[in-house]
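Student: Fold the following, please.
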Amino acid sequence: MSDKLIPNEDIETDPRKVEILEGAIGVFLKYGFKKTSMDDVAKSVSISRQALYLYFADKEDLFKEGLRYFFATSFRSADQILNQKKIPIEEKLFLALEAWLGRYVGGKSSEADDLIATSKGLVSGLACSYEEKFYLALIEAIRDSKLNTYYIKKGIGPEQITNTLQAMAQGFKFSCDSNASFKIKLKEAIQVICAPIL
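Tutor: This is a model prediction of the structure:
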């Protein structure tokens, strides 16, 4: 299987495949790549291992498709939020960053420390591609907001605001032990950045 992105319809028109991918992500986050077996994934979604192999050739194939599904759905959710014209910028930033980075905060166990290295080895460039798309979408949303009008007068452009927001959100993603604490810290950070326009 190539490293090209799987079109959304290839995954998301099959509810059973979506259920398997969601279950697989949870199992990989719990056990890591090396310790996860196809049996573990099959049990998590209540199907036989043989049925799982009808969807995925092996564990590597399942992991690759899980990553593609995760990035595609996370980006799509965040991008849809950023394109909503009626949502205030502070709410838009919070919801988009939460959709992009907060989905599994606190869900990764210490046994899953091999996931980043494995993902780089199996699907090169996938994360970078989606991170770039999200970065550009975030810049565009800020550029079209009152936030940009205020900060541009101070010599601060939307790229700098985006870099700051992403650095803070990434830090919270890795330092928070739950999605709830991630949301609290993210909301506080966005309030600080948006304070001049609130």
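Student: all contacts plus neighbour counts: C-alpha atoms, from now on.
Tutor: Will do.
Student: ok, residues contacting the top helix by length along the chain?
Tutor: Ranked by residue count under DSSP state H, the longest helix found in the chain is helix 59-82. Contact with helix 59-82 is made by 1, 5-6, 8, 11, 21-22, 24-25, 33, 37-38, 56, 92-93, 95-97, 99-100, 119, 122-123, 126-127, 130, 134, 137-138, 141, as judged by Cα atoms under 8 Å, 6 or more residues apart in numbering.
Student: want to put them side by side, so please do this one too:
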Amino acid sequence: MIVEYSFIEHKFTVYHKSVNRSVSLLTYSVFAVIIHNMIIKTENKMIEVLKTFAHNGYQKTSMAKLGDAFCISRQALYKRFRSKELVLDWLVCEINAYALSGMKQALADGSKTMTERIVLGFDCWTGRYVDTLRSSPHSAEIMELGIIVARNIAGDGPTVAEKIRLLIARELVIEGIVVDLAEGERFAFVMYMASKGLTLSVPDRNSYLEKITEMVQTVIRS
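Tutor: All right, here's what the predicted structure looks like:
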């Protein structure tokens, strides 16, 4: 799992300036473990909720079934989210947060080739959900709903998908693969559309990674 620890590092830096170094290091270690465990638990819930929507379809997914995914009662889930629509909003927000964080960290990994970095980023974005989505006849419906919700959440601002494509475009410019940001954005959009298509067509995650790698290599070399 790829996790961005900038939030933890920021807290540590602030704390480090105000207290004894040995104490701050201990506090940082404990704090990092707590946050890491919270991230793992959130991701596990996120995957279970996605499985529930994908397995049943949006219309037939009940709050009781979603409560099972969260390992809480239907009543407790209503107290937290109030409606199925808000559960879907939460799911999209969590998936997008992981996607943006994962792509940033993948693109920053200077030990890998440009193709490897982009592929790793796409795996964080959509690849890791392929097996869940491909096991369901409702995968296209859930993906389209996710895109609509993401646009509604973004409002007048850029969606997470647009932010990720811009990250890729900038990295392509930095690496000298494209001449300017406009060309980089065109390349990134082609990759994005190919990734969407693969998510709904390949049989499993391994096939997705194989095909997305071929596609990225082709686009970069074109």
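Student: so V130 of structure 2 touches N206, yeah?
Tutor: No - between V130 of structure 2 and N206 there is no contact, the gap being 9.1 Å when judged by Cα atoms under 8 Å.
Student: Settle it for me: which of these two has more neighbours?
Tutor: Between V130 of structure 2 and N206, counting by other Cα atoms under 10 Å, V130 is the more crowded of the two (23 against 14).
Student: which residue in structure 1 lines up with that one?
Tutor: The alignment partner of V130 of structure 2 in structure 1, by TM-score structural alignment, is V105.
Student: what does L77 of structure 2 give?
Tutor: Per TM-score structural alignment, L77 of structure 2 is aligned with L52.
Student: In terms of helices and strands, where is its match?
Tutor: With secondary structure defined by DSSP states H and E, L52 of structure 1 is part of helix 49-55.
Student: mean shift of that helix relative to structure 2?
Tutor: Following superposition, helix 49-55 of structure 1 is found to deviate from structure 2 by 2.6 Å on average (mean Cα distance after the TM-score superposition for structure 1).
Student: What sits closest to M191 of structure 2 if chain neighbours are left out?
Tutor: Among residues not flanking M191 of structure 2 along the chain, V216 sits closest, at 6.7 Å (Cα to Cα, 6 or more residues apart in numbering).
Student: isn't that neighbour right next to M114, touching?
Tutor: No - here V216 of structure 2 lies out of contact with M114, judged by Cα under 8 Å, at a distance of 9.2 Å.
Student: picking that back up, and the match of L77 of structure 2, what is it in contact with?
Tutor: M38, A42.
Student: The longest helix of structure 1 vs structure 2, average offset?
Tutor: Helix 59-82 of structure 1 versus its aligned partner: 1.1 Å mean (mean Cα distance after the TM-score superposition for structure 1).
Student: any idea which helix or strand comes after that helix?
Tutor: Next along the chain after helix 59-82 of structure 1, taking DSSP H and E as the criterion, comes helix 89-101.
Student: contacts for that next one?
Tutor: Under Cα under 8 Å, 6+ apart, the answer for helix 89-101 of structure 1 is 74-75, 77-79, 81-82, 84, 138, 141-142, 145-147, 166, 169-170, 173, 183, 186-187, 190-191, 194.
Student: Buried only: go through the residues you listed for me.
Tutor: 74-75, 77-79, 81-82, 138, 141-142, 146-147, 166, 169-170, 173, 183, 186-187, 190-191, 194 (16 or more other Cα atoms under 10 Å).
Student: Could you check how far the helix holding L52 of structure 1 is from the centre of its chain?
Tutor: Helix 49-55 of structure 1 sits 26 Å away from the centroid of its parent chain (Cα atoms, centre = their mean, to the nearest Å).
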